[in-house]
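1. Task: produce atomic coordinates for the following.
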Amino acid sequence: MKNPLDSAALNAAAEDVHRAGVPGLFAEVRDGDRIWRGAAGVADVATGRPVTADLRHRVGSVTKTFTAAAVLHQVESGRIGLDTPIGRYLPTLVPRGRGDLITVRMLLNHTSGLAEYLPYAYPSLKALPALADTGPESLDDHRLTRFHPAELIELGVTAPAVGIPGGTPGVYSNTNYLLLGALLEQVTGTTAEQSITRSVIERAGLRDTGFPTGPDIDEPHAKLYEAWFGMIDPPRDYSVYDMSWVGPSASLISTVADLNRFYGMLLAGEVVSPSSLAQMQRTVPVVSQEGRTIDYGLGLHPMEGPGQGVFWGHGGTVWGGGTLAMTRADGRRQLAVAVNLQRWNGLDSSGRPQPHPVDDALAAFHQVAMYG
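-> Take a look at the predicted model:
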């Protein structure tokens, strides 16, 4: 299982992603004590300012691992029961009937059957895998909208169910993680963001990770270019955005170095207890937002290469930004990568994303970074 850190191959693979159409990519790859940090392309297409590996980035649903870890801390302290119905904690948000059937675990692993609220909050966006009637108008309409979590949760809870509680495959839904944020507030008496910061971010010693306090990313960062399947041409910068539309589900700002530190500590049993980590790694089949069925645990999912062992982590997207953070189960090999373009694929006549050179280039970078 020897995977040498080949700096030349990593640099070339990063450049290939840039040449394929992504303005900028930056990443950190670790193999034992060896570290490669690299970047290719630009942080700003207007000025040509280059991306660097230390930039802050909106990491999207990578936030879910942090939220799940904070919930597991409360499970360890006895304030939350993994298999306790959510209705016992939040009876007004998930009314009796459904609230009695949906457990905390089902929220964490997306088997609650609760629908995604996003198409209801952003009416011009249609769900994958078919996007025939989609449009990007809602992205601009809500650039500075301040959502309250309860109103988004209500959209998801009152929408038609996408499955029965505990049924598999589950269906990935941000509604689940907004409810987990509300649960953290209920049991800790602080905001979800404060709870996650104290019990996870500070515990892991992450100095460059935190939740936004406004629509701006205050530290040096790349602009985030959204193409919305070719309908925004040229792609538009959405780095200034009110992230209350996802809150503790996907609003975290971090760096690739901090993400590798976090996942390395998590898999070493240093963020949550080893027994809690074992719970996080119990997977069920879940249909992703892209329409693929993946194995999903409690805020974690695995990736496996032939003969290379299992990696654990999470991916994330926001408007204009994408992130993937993966750490091998033994902790030795790690990847955290960020890109500043999203939804580069055009759509075919049926509204399905078409293959794009970026897809192959990014997959090749992941391959080199994770498996050598």
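2. Every contact and neighbour count from this point should use C-alpha atoms.
-> Will do.
3. Please enumerate residues in contact with stretch 343-362?
-> Residues from elsewhere that reach stretch 343-362 (CA atoms under 8 Å, 6 or more residues apart in numbering): 13, 16-17, 20-22, 128-133, 226-230, 320.
4. swap that for stretch 318-327, please
-> Residues from elsewhere that reach stretch 318-327 (CA under 8 Å, 6+ apart): 57-60, 62, 139, 224-227, 237-239, 250, 256, 259-260, 263-264, 267, 303, 311-317, 333-343, 370.
5. Now, those that are in strands?
-> If you go by DSSP state E, the contacts of stretch 318-327 have 57-58, 225-226, 237, 303, 311-317, 333-339, 341-342 in strands.
6. Distance of the spatially most central residue of the chain relative to residue 133?
-> Note on the chain: the residue nearest the mean C-alpha position is residue 61, at 1.7 Å, using CA atoms, centre = their mean. Residue 61 sits 25 Å away from residue 133 when distances are taken as CA to CA, to the nearest Å.
7. here's the other one to compare against:
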Amino acid sequence: MTTRSPFPAPDRLQSALDTVHRAGMPGIHAEIRDGDQVWRGASGVADLGTGRPVDPGMRHRVGSVTKTFTAAAVLRQVEEGRVRLDEPIGTYLPDLVPGDRGRQVTVRMLLDHTSGISDYLPHAFPSLKGWPVLKGLSAASLDDNRFRTFRPAELIAMGLAAPPGGAPGGPVGTYSNTNYLLLGELLEQVTGVTAEKCVTRDVIEPAGLRDTSFPAGTRVEGEHSLMYEALYGLVEPPRDYSVYDMSWVMTGAGLVSTVADLNHFFRELLAGRVVDRKSLAQMQRTGPVRALDGGRTLDYGLGLTRTEAPGGRVYWGHEGTVWGAGTTSQTSADGRRQMTLAVNLMRWNKPDASGKPQPHAIDGALAALYQLALG
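-> Reported below is the predicted structural model:
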């Protein structure tokens, strides 16, 4: 039986954010809602050099939360009859995905990460080859690629050339950004406009989001935090990567948004106002998917994850990371309880002698915040 916890007192929420900051997070900001009750808060600094404080209204690189937007744009094309979920991707993109793979991998398999197509990340960032095993890695590629502009087809080719992560349609999926770059190319093929313009026109604007956009250059427009990457202790002290060419992951993790906009988006999505109810039901058909970090299995649908809070309440949403920035957005199935938070330090866990990342005080502080906010 699902239980509904009361909305936490503002001082408890602020204390939970302060605990995350004291545990080692430079800055964190969040919006937590329950129906008409809304709390926004922040703790820590946006810039370690100047001490500029973080603010809950700041824009932020939201990483793979972008995948929910891209998935919704694809479902809109399904609703309009231009795309079929169970059609092979080779029907639409025969030059990008030729041969048996093009005939076996469907649009649905790209959306739910059961395509078996590997992630291109270790090939676009060769100093990270072997991740999630940390031995022998370096941060060199992060700096080498800061101002590099990738073409989607270039990255897709890297993922297709890598050994597959599994058979198409297998019982356990493997998370892969290559899938979502292919979906971006699909959107461009069937609409005749860029994927970014399609997502903006069909998802961002109809949802009424004012502060959500794909970046036009290497910088985040508007007030934002610096974004510090530690790369499991390989970058010491952590380095700011807020200025970055995001072509390496655009329709997979390129969006910039705010915590308020993300909460609004997921309310609209779960209310059937971004895609129709039939499409939403497709998005909520989940199965197990191995996360990129290798340590978790996600309950993943079509661009949506399903989680269950200790009280039994089901939440839908997504989390995301890019270099230096992390975001988590969760909304209860009834749309009432929501939590979206953003942090400006990533991969803070340092490895032991075997190369395995070790627990950090930030982990426990974030877990306590999630439990308080989600009930």
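8. Mind checking which of the contacts of stretch 343-362 of structure 1 are buried?
-> 13, 16, 17, 22, 130, 131, 132, 226, 227, 228, 229, 320 (16 or more other CA atoms under 10 Å).
9. And for the third one, nearest residue in space, chain neighbours not counted?
-> In space, not counting the residues next to it along the chain, residue 17 of structure 1 is nearest to residue 361; the distance is 5.0 Å by CA to CA, 6 or more residues apart in numbering.
10. And for the one you found, the neighbour number?
-> Using other CA atoms under 10 Å, residue 361 of structure 1 has 21 neighbouring residues.
11. can you pull the buried residues of stretch 146-160 of structure 1?
-> 147, 149, 152, 153, 154, 155, 156, 157.
12. and what of stretch 313-325 of structure 1?
-> Buried residues in stretch 313-325 of structure 1 (16+ other CA under 10 Å): 313-325.
13. now the strands for structure 2?
-> 27-34, 37-44, 60-61, 173-174, 228-229, 239-240, 256-257, 287-290, 297-300, 305-308, 314-322, 325-332, 337-343, 345-346.
14. among the ones you listed, which is nearest residue 103 of structure 2?
-> strand 173-174 (18.2 Å; CA to CA).
15. picking up where we left off before, ok, the buried ones among the contacts of stretch 343-362 of structure 1 vs residue 32 of structure 1, which is closest?
-> Nearest member of those to residue 32 of structure 1, counting by CA to CA, is residue 13, at 20.9 Å.
16. For residue 237 of structure 1, list the residues it contacts.
-> Per CA under 8 Å, 6+ apart, neighbours of residue 237 of structure 1: 223, 224, 225, 226, 320.
17. Matching residue 193 of structure 2 against structure 1, which residue comes up?
-> Under the alignment (TM-score structural alignment), residue 193 of structure 2 maps onto residue 190 of structure 1.
18. For its match, give me its contacts.
-> Taking CA under 8 Å, 6+ apart as the test, what residue 190 of structure 1 contacts is residue 184.
19. if I look at it, how far off is residue 273 of structure 1?
-> On the measure of CA to CA, residue 190 of structure 1 and residue 273 of structure 1 end up 23 Å apart.
20. related to what we said a few turns ago, now the buried residues of stretch 313-325 of structure 1 as a markdown table including distance to residue 67 of structure 1?
-> Compiled in a markdown table, the buried residues of stretch 313-325 of structure 1 are given as follows (distance: CA to CA, whole Å):
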| residue | distance to residue 67 of structure 1 |
| --- | --- |
| 313 | 13 |
| 314 | 12 |
| 315 | 14 |
| 316 | 14 |
| 317 | 16 |
| 318 | 17 |
| 319 | 20 |
| 320 | 22 |
| 321 | 20 |
| 322 | 19 |
| 323 | 17 |
| 324 | 17 |
| 325 | 15 |
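21. which one of those sits closest to residue 243 of structure 1?
-> Using CA to CA, residue 318 is the member of those that lies nearest residue 243 of structure 1, at 9.1 Å.
22. counterpart of the closest one in structure 2?
-> Checking TM-score structural alignment: residue 318 of structure 1 goes with residue 322.
23. what does residue 232 of structure 1 give?
-> Checking TM-score structural alignment: residue 232 of structure 1 goes with residue 235.
24. try residue 135 of structure 1
-> Aligned counterpart of residue 135 of structure 1 in structure 2: residue 138 (TM-score structural alignment).
25. which residues touch its match?
-> 127, 128, 234.
26. doesn't residue 135 make contact with the first one?
-> No - with contacts counted by CA atoms under 8 Å, residue 127 of structure 2 stays clear of residue 135, the gap being 11.0 Å.
27. And for the nearest residue to residue 157 of structure 1 once chain neighbours are set aside, the neighbour number?
-> Sequence neighbours aside, residue 114 is the residue nearest to residue 157 of structure 1 in space, at 6.0 Å (criterion: CA to CA, 6+ apart). For residue 114 of structure 1, the count of nearby residues is 30 (other CA under 10 Å).
28. So which of the buried ones among the contacts of stretch 343-362 of structure 1 are in helices?
-> In this view, those that belong to helices under DSSP state H are 13, 16, 17.
29. Can you name the residues that contact the first one?
-> Residue 13 of structure 1 is in contact with 361, 364, 365, 368, counting by CA under 8 Å, 6+ apart.
30. now residue 88 of structure 1
-> Contacts of residue 88 of structure 1 (CA under 8 Å, 6+ apart): 99, 100.
31. which residues in the stretch 101-250 of structure 2 form helices?
-> 107-111, 121-124, 140-144, 152-161, 177-191, 195-199, 250-253 (DSSP state H, counting those that start in this stretch).
32. do you know which of those lies nearest residue 30 of structure 2?
-> Of all the helices of the stretch 101-250 of structure 2, helix 250-253 comes closest under CA to CA, at 19.5 Å.
33. Tell me the counterpart of residue 68 of structure 1 in structure 2.
-> Taking TM-score structural alignment, residue 68 of structure 1 has residue 71 as its aligned residue in structure 2.
34. Thought residue 112 was touching that match, still the case?
-> No - counting by CA under 8 Å, residue 71 of structure 2 stays clear of residue 112, with 9.4 Å between them.
35. Quick check: neighbours shared by these two?
-> Contacts common to residue 71 of structure 2 and residue 112, judged by CA under 8 Å, 6+ apart, are 302, 303.
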